[in-house]
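[1] attaching a predicted model along with its sequence, questions to come.
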Amino acid sequence: MLGLVGYRLEGGEDGMLPVEVGGLKVLSVGFLLQNNDDPVIWRGPMKMGVIRQFLEDVEWGDLDLLVIDVPPGTGDEPLSVCQLIPELEGAVIVTTPQKVAAADVRKSINFCKELGVKVLGVIENMSGFVCPKCGEVTPILRANGGRVMADEMGVPFLGSIPIDPLVAESGDEGKAFVESAASSPAAGAFREIVRELTV
């Protein structure tokens, strides 16, 4: 996604060094694999150990923000993050418009509430399709499913991101999508979500 396929972690004086790209410091389990096609088959304690190591044994330096992307649901990864970072500022929950996805997201929101983690908001991904010819967004799944669910759960709705072929293209090329396709509706949605989170 950031053009980092094949990168490996290097050691610094006080721990591992994150890979830097475009002003971001990035760390991924993929950087630990011998082969990019190797599966990651870890049980709970191993996952927690790696997350702990990423948090404690990496020379992050001064950060404005630390974003941790975990798989959907209420499994080992989000639980480990919540246990290892007691001062966690909040969680952003990503869903798609379908009812089945919203059902899982409700569990994630309740998980956060039960653990005392503030839900900063919900983002609806794949909210429509951006036509590559005219740029118009056409709904292809249930419209506004994320917004409705966020309202029902009493958490902020941060925005909807449509499917845009340029997102995948930019990611494959390691380019910042909001710069390479700045006029796209999806880029506008990303910028608006960032504004919502930083006010």
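    Here it is on my side, so go on.
[2] going forward, measure contacts and count neighbours with C-alpha atoms only.
    Will do.
[3] the longest helix belonging to the chain: what's the following helix or strand?
    In the chain, ranked by residue count with DSSP state H as the criterion, the top helix is helix 99-115. Sequence order places strand 119-130 as the next helix or strand after helix 99-115, per DSSP states H and E.
[4] these two touch, right, residue 82 and residue 114?
    No. Counting by Cα atoms under 8 Å, residue 114 is not a contact partner of residue 82; they are 11.0 Å apart.
[5] those two: which is more packed in?
    Legend: neighbour count by other Cα atoms under 10 Å for residue 82 and residue 114, higher for residue 82 (18 against 10).
[6] next, the one to line up against it:
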Amino acid sequence: MIRILLADDEAMIRAGVGAILGVDPSFQIVAEAGDGRQAVDLAISHRPDVALLDIRMPKLDGLAAAAEIRRAAPGTAIIMLTTFGEDDYIAKALDVGASGFLLKSGDPRELIAGIHAVAGGAAYLSPKVAQRVISQLSGGQMARGAAARDRIDALTDREKEVLALVGEGLSNAEIAKRLFIVEGTVKAYVSTILTRLEVRNRVQAAIVAYEAGLVGQDR
């Protein structure tokens, strides 16, 4: 069962998202919040697997709430859910440690897929958001690529292999199956990779993998 915290200041939006989540029997909404401060408090008390946070909320916006939840309840994966797809929101969401970014205008199936992905230890960006990120990376790609390759030099060959699969969006379980190792070993590799690359989460690590040219390589 994937335990979910749903935070949005609009009751109708919460009801709509709740209805979408209700079609998947593996989801359980354990708490609902109408503002960012309440979302943080409920995340600390309920320790959900996934927190769905609207970016624009009263008392404490979703980005600030996400940062506090990451510090106080690090086991909770965070998905930012918003009507806004501006690049500065995306960058800030990734910077505070969000594992997913979804648009409210997207396909409901994206929401279900995104929750399963982040709950399984992977990252998930809606296709429109992913296009924006890739577009940003394309500008100045040569310089970024050189810098990223320098960063991954600190990794072992096995860690680079794991990083490449993180870049493809695979969860820990999927990486373990692909590499014929146990999931606990994958978790250890990912933790080491994040530390050595000096990134906060899998999304940022995936961006490094993309910039370094690891994603899409034949292995």
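    Good, I have the coordinates. Just so it is clear, the model here is predicted, and its values are computed rather than measured.
[7] got a TM-score for the two of them?
    The TM-score (TM-score structural alignment, normalised by the length of the first structure) is 0.34; 102 aligned residues with a Cα RMSD of 4.5 Å.
[8] angle of the longest helix of the first structure against strand 119-130?
    In terms of direction (axes from the mean of the first three to the mean of the last three Cα atoms, to 10 degrees), helix 99-115 of the first structure departs from strand 119-130 by 160 degrees.
[9] what comes up buried for helix 99-115 of the first structure?
    By 16 or more other Cα atoms under 10 Å, the buried positions in helix 99-115 of the first structure come out as 102, 105, 106, 108, 109, 111, 112.
[10] for it, name the packing helices and strands.
    Judged by 3 or more Cα pairs under 8 Å, 6 or more residues apart in numbering; DSSP states H and E, the packing partners of helix 99-115 of the first structure are strand 91-95, strand 119-130, helix 145-153.
[11] looking at the ones you listed, which is nearest to residue 189 of the first structure?
    strand 119-130 (10.0 Å; Cα to Cα).
[12] next helix or strand past the closest one?
    strand 137-138.
[13] I'd like to know which elements that following strand is packed against.
    Judged by 3+ Cα pairs under 8 Å, 6+ apart, strand 137-138 of the first structure is in contact with strand 119-130.
[14] which residues of the second structure fall in strands?
    Using DSSP state E, the strands of the second structure run over 2-7, 27-33, 50-54, 77-82, 100-103, 124-125.
[15] which of the ones you listed sits most buried?
    Comparing the strands of the second structure by mean neighbour count (mean count of other Cα atoms under 10 Å), strand 50-54 ranks first with a mean of 28.
[16] count of residues packed around the residue lying closest to residue 208 of the second structure once chain neighbours are set aside?
    Excluding its sequence neighbours, the residue lying closest to residue 208 of the second structure (Cα to Cα, 6 or more residues apart in numbering) is residue 148, at 5.7 Å. By other Cα under 10 Å, the residues close to residue 148 of the second structure number 19.
[17] residue 148 of the second structure contacts residue 207, doesn't it?
    No. In this structure residue 148 of the second structure lies outside contact range of residue 207 using Cα under 8 Å: 9.1 Å.
[18] relative orientation of the longest helix of the first structure and helix 145-153 in degrees?
    Computed by the same axes, to 10 degrees, the angle separating helix 99-115 of the first structure from helix 145-153 equals 40 degrees.
[19] before we move on, the earlier item: could you dump the buried residues of helix 99-115 of the first structure to a markdown table with distance to residue 185 of the first structure?
    Below are the buried residues of helix 99-115 of the first structure laid out as a markdown table (distance: Cα to Cα, whole Å):
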| residue | distance to residue 185 of the first structure |
| --- | --- |
| 102 | 23 |
| 105 | 25 |
| 106 | 27 |
| 108 | 28 |
| 109 | 27 |
| 111 | 32 |
| 112 | 30 |
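[20] which of those residues lies closest to residue 152 of the first structure?
    Once Cα to Cα is applied, the member of the buried residues of helix 99-115 of the first structure that ends up nearest residue 152 of the first structure is residue 106, at 9.5 Å.
[21] pick the one among the buried residues of helix 99-115 of the first structure closest to residue 56 of the first structure.
    Nearest member of the buried residues of helix 99-115 of the first structure to residue 56 of the first structure, counting by Cα to Cα, is residue 112, at 22.6 Å.
[22] what would the helices and strands packed on helix 99-115 of the first structure look like in a markdown table with distance to residue 20 of the first structure?
    Output for those, formatted as a markdown table (distance: least, Cα to Cα, whole Å):
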| stretch | distance to residue 20 of the first structure |
| --- | --- |
| strand 91-95 | 23 |
| strand 119-130 | 26 |
| helix 145-153 | 33 |
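[23] residues near residue 187 of the second structure, how many?
    18.
[24] contacts only, for it.
    Residue 187 of the second structure sits next to residue 172 when contact means Cα atoms under 8 Å, 6 or more residues apart in numbering.
[25] rewinding a little: for the residue nearest to residue 208 of the second structure, give me its contacts.
    Neighbours of residue 148 of the second structure in contact, by Cα under 8 Å, 6+ apart: 208, 209, 211, 212.
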